[in-house]
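Asks: here's my sequence, what's the structure:
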Amino acid sequence: MTSYDALLLISFGGPEGPDDVIPFLQNVTRGRDIPRERLEEVGEHYYLFGGVSPINRLCRELKAAIEADLAAHGVDVPVYWGNRHWTPYLADTVRRMKDDGIRRAAAFVTSAYSGYSTNDQYLEDIARAREEVPGAPEIDKLPVYWDRPGFLDPFTDAAISALRELPDDARLVFTAHSVPLAQPNREAYVAELEEAARRVAAKAAPGRPWDLVYQSRSGPPSQPWLEPQITDHLDALHAAGVRAVAAVPIGFVSDHMEVKFDLDVEAADRAAELGMAFARAGTPGSDPRFAALARELLTEQPPTERGNA
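Replies: So this is what the prediction gives:
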């Protein structure tokens, strides 16, 4: 059982129609003085998909899978959902939880790793949302879960499936969101990504060479970020004689826009230009094993040190 009386699913959020795209991007970049023209340029990525990011639909599916898993295991707690940058906004969800009488909730975020943008910023989001709601419930962020089977096993199966689409000498290339080199806790983020990739590669294709690269860079060219970027790495692999690549988005929990555009469009197009075979592995999404992970973290004895807000 659990000492919590609710589970709160927290995600990034995304537009659900063309009219949402620019307001969403303004939310994401607020305070960073990003020119309107740049927002419109990024907005074109969303318009390729009808102005809709898959992320909210994927969160609904994950929420439903978690609810089904909790019910199947006799864990009687409601599941709420709030976003950082789009509806349902986190503060609105916290307000509803307070009105429903929730006193103490655990937060399961759609980010598996340590680091500032992948962990610490969610703690800030929780604290800010609670400040907006007098009498808000206590909310404990559950631990990072990059090393848990419920996260890694779906990636292993997806990597095996992607490799089956390619020649026997295909290269495994793991991808994750790039971050600035100056970002706090970058070292922990990279170390966890490397170990997660190593574990998946060891099970999916023992002995096969693999690489960890990055994608979705958004900062100015003058600011150093984690490299190499996936498209640059494809160029280097092609020059080295690699004929096929299986991309595994190990840094992401679902097939949201940065996976659908940066890998399924940009990286796939670059591979095609180079004459390389390319396949992209799926993400955990609403896989029952991933949904079960939320329950496992919820019901385990709380760690001695937990990220609280």
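Asks: CA atoms for contacts and neighbours, from now on please.
Replies: OK.
Asks: Gly31 and Leu297: what is the separation?
Replies: Per CA to CA, to the nearest Å, Gly31 is found 34 Å from Leu297.
Asks: for the two, indicate the residue with more neighbours.
Replies: Leu297 (19 against 8; other CA atoms under 10 Å).
Asks: so the more buried one is in which element?
Replies: Per DSSP states H and E: Leu297 is located in helix 288-299.
Asks: now for that helix, which elements pack on it?
Replies: If you count contacts as 3 or more CA pairs under 8 Å, 6 or more residues apart in numbering; DSSP states H and E, helix 288-299 packs onto helix 55-72, helix 149-164.
Asks: that one: which residues count as buried?
Replies: Residues of helix 288-299 classed as buried: 288-295, 297-298 (neighbour count, 16 or more other CA atoms under 10 Å).
Asks: what residues are up against Asp76?
Replies: Residues in contact with Asp76 (CA atoms under 8 Å, 6 or more residues apart in numbering) are Leu70.
Asks: swap the cut-off to 10 Å and go again
Replies: In this structure, Asp76 makes contact with 1-2, 5-6, 67, 70, judged by CA atoms under 10 Å, 6 or more residues apart in numbering.
Asks: select only the buried ones of those residues in PyMOL?
Replies: Selecting only the buried entries of those in PyMOL, with 16+ other CA under 10 Å as the criterion:
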select buried, resi 2+5+6+67+70
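Asks: quick one: furthest residue from the center of the chain?
Replies: Gly241 (31.5 Å; CA atoms, centre = their mean).
Asks: just the element for that residue, please.
Replies: Per DSSP H and E, there is no helix or strand for Gly241.
Asks: quick one more, to check against the first:
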Amino acid sequence: MGYDAVLLLSFGGPERPEDVLPFLQNVTRGRRVPPERLAEVAEHYQHFGGVSPINDQCRALLAAMRAEFDRHQLDTPVYWGNRNWHPMLADTLAQARDDGVESAVAFVTSPYGSYSSCRQYLEDIAAARAAVGPRAPVVHKLRHYHDHPGLVEPFADGVRQALASLAPAPREATRLVFTAHSIPVEMAECAGPEGGRYEAQLAETAALVAAAAAPDLPYDLVWQSRSGPPQVPWLEPDINDHLGTLAEQGVGAVAVSPIGFISDHLEVMWDLDTEAADTAKQLGLEYARAATPGTDPRFVAMIRELVQERMVPEGDHPARRMGTLPVWDTCLSHCCQSRSAPRG
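Replies: I've put the predicted structure just below:
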């Protein structure tokens, strides 16, 4: 089908101290997150003045997308809506409706499949369309892009730069560590028709980035930013625990690449640049954090390619991929369902 617009769909974040608690309540609604954990995360935001960097990052990405589209004579309008904070998705779709948009493709700022990183966005789209009413634009989410060169190559450059910033050390004493947001184990096991899609995609991204940036270095995939009830098992090990294990193994220098995030979200700034960096210092580990893609021209070009891949006749813009895991344009109705998913 033809599409009238492109939608940048993201997580959202507070832009004033007074926004922090309402934003976190939106994020955690139905998840039974302990109040003390909510207060702890709120302090993380207040540490940065009550402002998340993600909205400014989306504004920069939106501008870069518009410039990239213009360079390639793709005159489709571009809109931006969020899951958890303004501009809220329903408001964006109402504006698009008023502008005469009938259908749009959505680029989601998560490359991977799981309930929270894929299925929940589909639910957000459905809820926003219901709120807008019968004339709400039809919105189709673009495919996963965890193995696209436009994602892998910027991450690989970030790893090279991080390694170059470390003091010279024997390669056997240097470790590359990839991180992503932890999720409940039960949710991870249900991610995708075959199960385990989230971990499998992240493992493939880690392997592709490591092969491009540091093929002679050992690497690990670990987790960060855990939340939720303590009795519910989540993916482990946590980055801080893993740094302790590496120190015990005689590793002296660590480069950390947050492949679960396309830009420097608050989770990157707090969990890696603050907490993990402090842990490494206490352990005597030299520590460097690799950059995320952000508005790297290759990443922005990837978004344009994904849009053209969906919009133009089949075969004119074939999918560019570096991995072997299957991807698809339309998720099955039961894909990434989870008993750990929020309710209500």
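Asks: thinking again about what came up before, across to the second structure, which of the contacts of Asp76 of the first structure hold up?
Replies: Comparing the contacts of Asp76 of the first structure with the second structure on both residues aligned by TM-score structural alignment, their matches' CA atoms under 10 Å, the contacts found in both are 5-6, 67, 70.
Asks: so which of the buried residues of helix 288-299 of the first structure comes closest to Ala176 of the first structure?
Replies: Comparing the buried residues of helix 288-299 of the first structure against Ala176 of the first structure with CA to CA places Phe290 closest, at 18.4 Å.
Asks: residues contacting the residue opposite the closest one in the second structure once aligned?
Replies: Correspondence of Phe290 of the first structure to the second structure, assessed by TM-score structural alignment: Phe299. Going by CA under 10 Å, 6+ apart, Phe299 of the second structure touches 61, 64-65, 148-155, 262, 293, 305.
Asks: now for the alignment partner in the second structure of Ala191 of the first structure, how many residues are close by?
Replies: In the second structure, the residue matched to Ala191 of the first structure (TM-score structural alignment) is Ala200. Ala200 of the second structure: 16 surrounding residues under other CA under 10 Å.
Asks: try Ala267 of the first structure
Replies: So Ala267 of the first structure, with other CA under 10 Å, has 24 neighbours.
Asks: just checking, it is part of a helix?
Replies: Yes - under DSSP: H, G, I helix; E, B strand; the rest coil, Ala267 of the first structure sits within a helix.
Asks: residues in contact with the residue mapped onto it from the second structure?
Replies: Using TM-score structural alignment, the partner of Ala267 of the first structure in the second structure is Ala276. Counting by CA under 10 Å, 6+ apart, Ala276 of the second structure makes contact with 224, 238-243, 256, 268-270, 282, 287, 289.
Asks: ok, 6 Å please
Replies: Residues near Ala276 of the second structure by CA atoms under 6 Å, 6 or more residues apart in numbering: Asn240.
Asks: check whether Leu332 of the second structure sits in a helix, strand or coil.
Replies: coil.
Asks: kindly provide the distance from it to Tyr112 of the second structure.
Replies: In this view, Leu332 of the second structure and Tyr112 of the second structure are 15 Å apart by CA to CA.
Asks: of those two, which one has the most company?
Replies: Taking other CA under 10 Å, Leu332 of the second structure and Tyr112 do not tie; Tyr112 has more neighbours (25 against 11).
Asks: doesn't that one belong to a helix?
Replies: No - counting by three-state DSSP, one finds Tyr112 of the second structure to be coil, located in no helix.
Asks: ok, it - contacts?
Replies: By CA under 6 Å, 6+ apart, Tyr112 of the second structure lies in contact with His144.
Asks: state the helix or strand in which the residue lying closest to Trp270 of the second structure once chain neighbours are set aside lies.
Replies: Nearest residue to Trp270 of the second structure, sequence neighbours excluded (CA to CA, 6 or more residues apart in numbering): His44, at 6.7 Å. If you go by DSSP H and E, His44 of the second structure is part of helix 35-47.
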